[in-house]
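[1] need the 3D shape of this:
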Amino acid sequence: FLEEILHLEGKGSLRNAPCSGCGDLSPNYRCEDCFGVNLQCSSCIKTAHQLHPLHRLQKWNGMFFERITLKALGLRIQLGHAPGQVCPKPRRAFNDDFVVMDSHAIHEVSLDFCGCSNAVAHVQQLLRISWFPSTTANPKTAATFCLLEEFHILSFESKVSACEFYNALMQRTNNTGLAPVKVSKHVDQHARNKANAITKSRYECFI
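    Next up is the predicted model:
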């Protein structure tokens, strides 16, 4: 078991393998969340993740695999349109700096809201892809519905607090503590509000 686990830390048998997408001879990227451990070039792995913008990627730096974001590879998430469609009037998130909290990590993403004449509010655009914004004005952070459901269940089954859950998510994102995880200042308030709501619902069920 240990040998196979260590095998995954490097390129292993794929050190001379071409890109699984285009056949490029120097693929250096892989996804932690996709099935399998195929290596791809930057272009192919970005294209393959148009519908999976919250997957975690790694890049081979010559000695080991290091984390890299889809944002760094140039992937932009477009709201208000079907996947693959181009918005004629995209509006970038405030300062082009958006953070999404998912059940396996906290992600920095490049996000474009729809700016068409019939576009709904930014908050609605986020909710329509199952992302819960941390604020209603110029949202810069959101949590996926999946994450909120996970916290909701764990809070009942294991009594985990919002702070403990958030800290665990921070550790899953970066367990070394060497790179600070960027989140909005509204997240802590959102977590407290969520915790208060859960406490209130528990009390109402009790009485």
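
[2] drop to CA atoms for contacts and neighbour counts, all remaining ones
    OK.

[3] contacts for the lengthiest helix in the chain, please.
    Counting by DSSP state H, the longest helix found in the chain is helix 186-206. Contact with helix 186-206 is made by 134, 135, 141, 152, 161, 162, 163, as judged by CA atoms under 8 Å, 6 or more residues apart in numbering.

[4] and stretch 41-56, how far out from the chain middle?
    12 Å (CA atoms, centre = their mean, to the nearest Å).

[5] just the terminal-to-terminal distance for it.
    End-to-end span of stretch 41-56 (CA to CA, to the nearest Å): 15 Å.

[6] strands of the protein, start to end?
    Remark: strands assigned in the chain by DSSP state E are 29-31, 57-60, 65-68, 76-78, 90-92, 98-101, 106-114, 131-133, 141-144.

[7] before we go on, could you also do this sequence so I can check it against the first one:
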Amino acid sequence: QDRPLHFFYPLEDEFVDESLRREGRGARHVYARCAGTLCDARRECPNRRCDGAAEWRCVDQGCYGEIMHCTRCVVAAHAQHSTHFIEASRRNWLQKLGLRVQLGHPPGEICEYSVDFCGCKTADGREHEEHWRQLMRACWWPATVSAPNTCATFQVLRLFQILNCLGKLSAYDFLRGLEKCTNNDGENKPPDRRKPFMVIVREWREVKRVKRRKQGYHKGGVKEIAKGALAEKCRACPQVGWNMLEGWEKANPFYRFFYFLFLAQDANFRLSNHSVFSEAVDPIIGDGLGYFCQREGDEGYKAHIAKHVNEQEISNCSGFQAMFMANSKRINGLRSTGVFGVTCSRHNMWLPNGLGDLQVGERFCNGDFVLLAALMIFNVLWLVVSYDIACQYVIHFWEWMGRMPAAMQLKLAPSDVWWKVPNFHLPPHKKPCHSPYSFHWMWGAGMTHGEGVEQNWAFSNGAAGSTRLMGPGSRHATLEDVFGFHNYDRVLAMRAFLPLRLDSRV
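    Next up, the predicted model:
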């Protein structure tokens, strides 16, 4: 059927009738007798059919359709679906009907213990497995390690992570949505679980990014993971030992543009953060392991910024917001006025350690540290950097780079680094800037425009509203997840656009 809706319209009333029918008890043969065959987990009912009264039905009718069960049968049938809701005249919890989940054993196998946690001795002689570990093995993530009372299923955490990264859905709206799906009549609201849920999400994100970047088996554990190792790297940018031919250092000068590393950097003032909570209350986990540069330490981002508290940068070349924000006074109550970021401008992927918070507008000291921190993982001969105020930024760059730690300094000559202004941002500059900073006049630049970083900001700006009032740790984890999701999505997109680009050039 090429136009299925044309066949639907004549039957719309019948579709409505069927939908309404599912809200009731259905046909008489459905509710006249319990459809179950087991009254409990141990005993079969006589004649393989229960004689109990059909009272209960699973709310998610995809579980058993419209069939109904007695109390004992509906509990037994949900031994492996303990998070489902059931309904009679109103919705109810399976736990209120007597369902108990026995951890540490398959459904139906009971150990002699007074509570639901398994008390059997472990193979290594311990009294029993920790309660949080038993919950994890049941695919329930505990909110606390000691005496856990609240959990979230792995399934709901995966769903929230995708919706949060893709649609920027906040935890508050997500939980409200779950409440509405559970009971939308406004009565018998479930308890507010937002605080424990946020803790669970923080832990889930941290563990998942360690696992996905193949660092779960690191010999030294999480504490020994290298800086930037938890970030998804661009697989198309030139990287030694990965995608570069042997002898690339001796490439013919005419073909050296094959090995140009194109980067773009810019600041985003929408991702600001109010000074709520402190790092003691909401600490940052995994400092410097992902997309944000390392903050702590003698050679960290905070120590570097502390040396440039009174730095003044004034320019009248560009009319863009960056120049006006450099001396912004509207910073009262803000922990961060935005985020400075570095991407590869050919494939629009964030670089490991290529992000850092801004303190007082967009200052060159922020850009220096973030750019050099991101370049530490590369070994390149030629570099092209685009920046909307590159004409001013490059004036003292080499001088200021000499003050940075030796490990962060570029091993390139100034003649091997080109500074450009993105195509859209170039016209407002003064005319003397147009030719030397234009991609159009650069040999080897191809169709590069340098505006990819703006496209990346557009994807992450949806998270600005929810992260603005977060504590430092929660905001850091959320943005790391959003940027990581973006990079992974770009890697998947390479399957489609890289072959097309190759075909169009051959």
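
[8] report the TM-score for the pair.
    Once the chains are laid over each other, their TM-score by TM-score structural alignment, normalised by the length of structure 1 reads 0.77; 182 aligned residues with a CA RMSD of 2.5 Å.

[9] can you name the two of the contacts of helix 186-206 of structure 1 that sit furthest apart?
    135 and 161 (21.0 Å; CA to CA).

[10] what residue of structure 1 matches up with residue 56 of structure 2?
    Under the alignment (TM-score structural alignment), residue 56 of structure 2 pairs with residue 29 in structure 1.

[11] rewinding a little: in a markdown table: the strands of structure 1, plus mean neighbour count.
    Formatted as a markdown table, these follow (neighbours: other CA atoms under 10 Å):
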| stretch | mean neighbour count |
| --- | --- |
| strand 29-31 | 23 |
| strand 57-60 | 18 |
| strand 65-68 | 15 |
| strand 76-78 | 19 |
| strand 90-92 | 17 |
| strand 98-101 | 22 |
| strand 106-114 | 22 |
| strand 131-133 | 23 |
| strand 141-144 | 23 |
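
[12] so which of those strands comes closest to residue 20 of structure 1?
    strand 29-31 (10.4 Å).

[13] so how much does that closest one differ from structure 2 once superposed?
    For strand 29-31 of structure 1, the mean deviation from structure 2 after alignment is 1.0 Å (mean CA distance after the TM-score superposition for structure 1).

[14] mind checking how far that strand is from the chain centre?
    Per CA atoms, centre = their mean, the centroid offset for strand 29-31 of structure 1 relative to its chain is 15 Å.

[15] residue 107 of structure 1 contacts residue 67, correct?
    No - if you go by CA atoms under 8 Å, residue 107 of structure 1 and residue 67 don't touch, sitting 11.3 Å apart.

[16] thinking again about what came up before, measure the match of residue 56 of structure 2 to residue 197 of structure 1 for me?
    42 Å.

[17] what do we get in structure 2 for residue 181 of structure 1?
    Checking TM-score structural alignment: residue 181 of structure 1 goes with residue 190.

[18] about what we covered before: what's near enough to touch the match of residue 56 of structure 2?
    Per CA under 8 Å, 6+ apart, neighbours of residue 29 of structure 1: 39, 40, 41, 42, 45, 57, 58, 59, 60.

[19] repeat for residue 194 of structure 2
    171, 172, 175.

[20] and those residues, which are buried?
    Neighbour-count burial within the contacts of residue 194 of structure 2 applies to 171, 175; the criterion is 16 or more other CA atoms under 10 Å.

[21] any idea which of the contacts of residue 194 of structure 2 is closest to residue 340 of structure 2?
    Nearest to residue 340 of structure 2 among the contacts of residue 194 of structure 2, with distances taken as CA to CA, is residue 171, at 25.5 Å.

[22] what lines up against that closest one once you look at structure 1?
    Using TM-score structural alignment, residue 171 of structure 2 lines up with residue 162 in structure 1.

[23] what separates that match from residue 149 of structure 1, distance-wise?
    For residue 162 of structure 1, the distance to residue 149 of structure 1 equals 13 Å [CA to CA].

[24] re the thing from before, the longest helix of structure 1: how far from the chain's middle?
    Counting by CA atoms, centre = their mean, helix 186-206 of structure 1 is centred 24 Å from the centre of its parent chain.

[25] just give me the match in structure 2 for residue 172 of structure 1.
    By TM-score structural alignment, residue 172 of structure 1 lines up with residue 181 in structure 2.

[26] what count of nearby residues applies to that match?
    9 (other CA atoms under 10 Å).

[27] which one is the equivalent of residue 128 of structure 1 over in structure 2 nearest to, not counting chain neighbours?
    Structural alignment (TM-score structural alignment) places residue 128 of structure 1 against residue 137 in structure 2. Spatially, and ignoring its direct neighbours in sequence, residue 137 of structure 2 is nearest to residue 104 (7.9 Å; CA to CA, 6 or more residues apart in numbering).

[28] what comes into contact with stretch 174-188 of structure 2?
    Residues contacting stretch 174-188 of structure 2 (CA under 8 Å, 6+ apart): 85, 91, 160, 189, 190, 194.

[29] what distance do you get for the nearest residue to the third one once chain neighbours are set aside to residue 184 of structure 2?
    Setting aside the residues directly before and after it, residue 160 of structure 2 is nearest to residue 174 in space (CA to CA, 6+ apart), at 7.1 Å. In this view, residue 174 of structure 2 and residue 184 of structure 2 are 14 Å apart by CA to CA.

[30] try residue 493 of structure 2
    Taking CA to CA, one finds residue 493 of structure 2 at 39 Å from residue 184 of structure 2.

[31] sitting in helices, which of the contacts of helix 186-206 of structure 1 do you find?
    Short answer: these in helices (DSSP H) are 152, 162, 163.

[32] list just the nearest of those to residue 119 of structure 1.
    residue 152 (31.3 Å).

[33] map that closest one onto structure 2.
    By TM-score structural alignment, residue 152 of structure 1 lines up with residue 161.

[34] equivalent analysis for residue 70 of structure 1, please.
    Under TM-score structural alignment, residue 70 of structure 1 pairs with residue 94 in structure 2.

[35] so residue 12 of structure 2 sits in a helix?
    Yes - remark: residue 12 of structure 2 belongs to a helix, assigned using DSSP: H, G, I helix; E, B strand; the rest coil.
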